[in-house]
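Visitor: Structure for this input, please:
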Amino acid sequence: MEKITHSAEETIEFAKRIGSLLKKGDVIAYTGGLGAGKTTFTRGLAMGLGLEDNVTSPTFSLVNEYHGANISLYHFDMYRIMSADDLETTGFYDYPAQESIFAVEWSENIAEELPENSIFINIERIDDNTRKITVKGDERFDTAWN
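Guide: Just a heads-up that it's a prediction; the model follows:
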């Protein structure tokens, strides 16, 4: 599925719809350059999951955690991770993947470590406001924006 958004608000609305369809054990694997809108999209995912936390970039912390009554979202930044050994040092494998949702920025850096059923979201910055968002890996999202 592909969607063009024309503002951060529209990107968040689209992500909210995707977030409302997520289930425990899902892994969102983001690709897209710096400033593409991965954290903005994650903000919408959290809203769609019913999480009320203020979602921020995990650039310096490597992971931000958002917990709700029924689900947790772990938002990872793998920008500086270049190997499986690097990934091990982040504690990535210690998080409860099957009981929560992972959103992984710079997922291409850990491509071999991602589960086969990952949901791939590429965000391409067209201009200051416009994004081309491509969602692959699960047909349940094919009608998220109708």
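
Visitor: From now on I want contacts and neighbour counts done on CA atoms only, so please keep to that.
Guide: OK.

Visitor: ok, now which residue in the chain is the farthest from the centroid?
Guide: residue 85 (22.3 Å; CA atoms, centre = their mean).

Visitor: Which of the three states applies to the closest residue in space to residue 132 that isn't next to it in sequence?
Guide: Residue nearest to residue 132 in three dimensions, not counting chain neighbours: residue 4, with 4.5 Å by CA to CA, 6 or more residues apart in numbering. With DSSP: H, G, I helix; E, B strand; the rest coil as the basis, residue 4 sits in strand.

Visitor: Next secondary structure after the helix ranked longest in the chain?
Guide: Counting residues, the longest helix found in the chain (DSSP state H) is helix 8-20. Proceeding N to C from helix 8-20, the next assigned helix or strand is strand 27-31, under DSSP states H and E.

Visitor: Run the angle between the helix or strand following that next one and strand 27-31 for me.
Guide: Sequence-wise, the next helix or strand downstream of strand 27-31 (DSSP H and E) is helix 38-48. Between helix 38-48 and strand 27-31, the angle comes out at 150 degrees (axes from the mean of the first three to the mean of the last three CA atoms, to 10 degrees).

Visitor: run this one through as well so I can compare:
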Amino acid sequence: MTIEYTLQDLPDVAEKIISNVTSKIILFDAEMAVGKTTLIKEICKHLGVKDIISSPTYSLVNEYESKEGLVYHFDFYRIKEEEEAYQIGFEEYLDSDAWVFIEWPKKVNRLLPENCVTITIDLLDDKKRVLSF
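Guide: Here you go, the predicted model:
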């Protein structure tokens, strides 16, 4: 599926993603400042997360409670080796049956299961993006 969108379209985009993905483990593949965290925030809202949703750039993972259970949001931008993810129990999060959103998944590529969905986001201009999964 391919979706072209602006910030105003994010609630609809989140709905389409949640309704159409085939896995609860979603990888967000995009360059810096394209809107990965912004999209994840909207998806979390759609799942019923009431907490303040922020980027886990320094903590590596944020945990949220949603109406559908736990949501884990990873940001691996700052890790240097996959071992760092392994040390925080990353594989246990993947086996948890929770929603798992991962920014910078290429940094932990060898630790990812096959049943992930990859969302690719590209910047079309300063207001429009296109995503595919």
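
Visitor: Doesn't the residue farthest from the centre of structure 1 lie inside a helix?
Guide: Yes - the assignment for residue 85 of structure 1 by three-state DSSP puts it in a helix.

Visitor: And it, how close does it get to residue 30 of structure 1?
Guide: Distance, residue 85 of structure 1 to residue 30 of structure 1, using CA to CA, to the nearest Å: 21 Å.

Visitor: before we move on, back to that, trace the residue farthest from the centre of structure 1 over to structure 2, please.
Guide: Aligning on TM-score structural alignment places residue 85 of structure 1 opposite residue 83 in structure 2.

Visitor: one step back: you'd agree the residue nearest to residue 132 of structure 1 is up against residue 129?
Guide: No - at 10.3 Å, residue 4 of structure 1 and residue 129 do not qualify as touching, with contact defined as CA atoms under 8 Å.

Visitor: show me the contacts for the residue nearest the centre of structure 2.
Guide: For structure 2, the residue nearest the mean C-alpha position is residue 101 (3.0 Å; CA atoms, centre = their mean). When contacts are counted by CA atoms under 8 Å, 6 or more residues apart in numbering, residue 101 of structure 2 touches 25-28, 40, 71-74.

Visitor: run the last query once more with 6 Å
Guide: 26, 73 (CA atoms under 6 Å, 6 or more residues apart in numbering).

Visitor: so what's residue 43 of structure 1 closest to, chain neighbours aside?
Guide: Leaving aside its sequence neighbours, residue 43 of structure 1 sits nearest to residue 55 (CA to CA, 6+ apart; 5.3 Å).

Visitor: Which residue of structure 2 is paired with the one you found in the alignment?
Guide: Residue 55 of structure 1 maps onto residue 53 in structure 2, by TM-score structural alignment.

Visitor: how close does that match sit to residue 64 of structure 2?
Guide: In this view, residue 53 of structure 2 and residue 64 of structure 2 are 8 Å apart by CA to CA.

Visitor: picking up where we left off before, I'd assumed the match of residue 55 of structure 1 was in a strand, is it?
Guide: No - Residue 53 of structure 2 sits outside any strand when classified using three-state DSSP, being coil.

Visitor: neighbours around it, how many?
Guide: By other CA atoms under 10 Å, the residues close to residue 53 of structure 2 number 18.

Visitor: Please tell me how far it sits from residue 33 of structure 2.
Guide: 17 Å.
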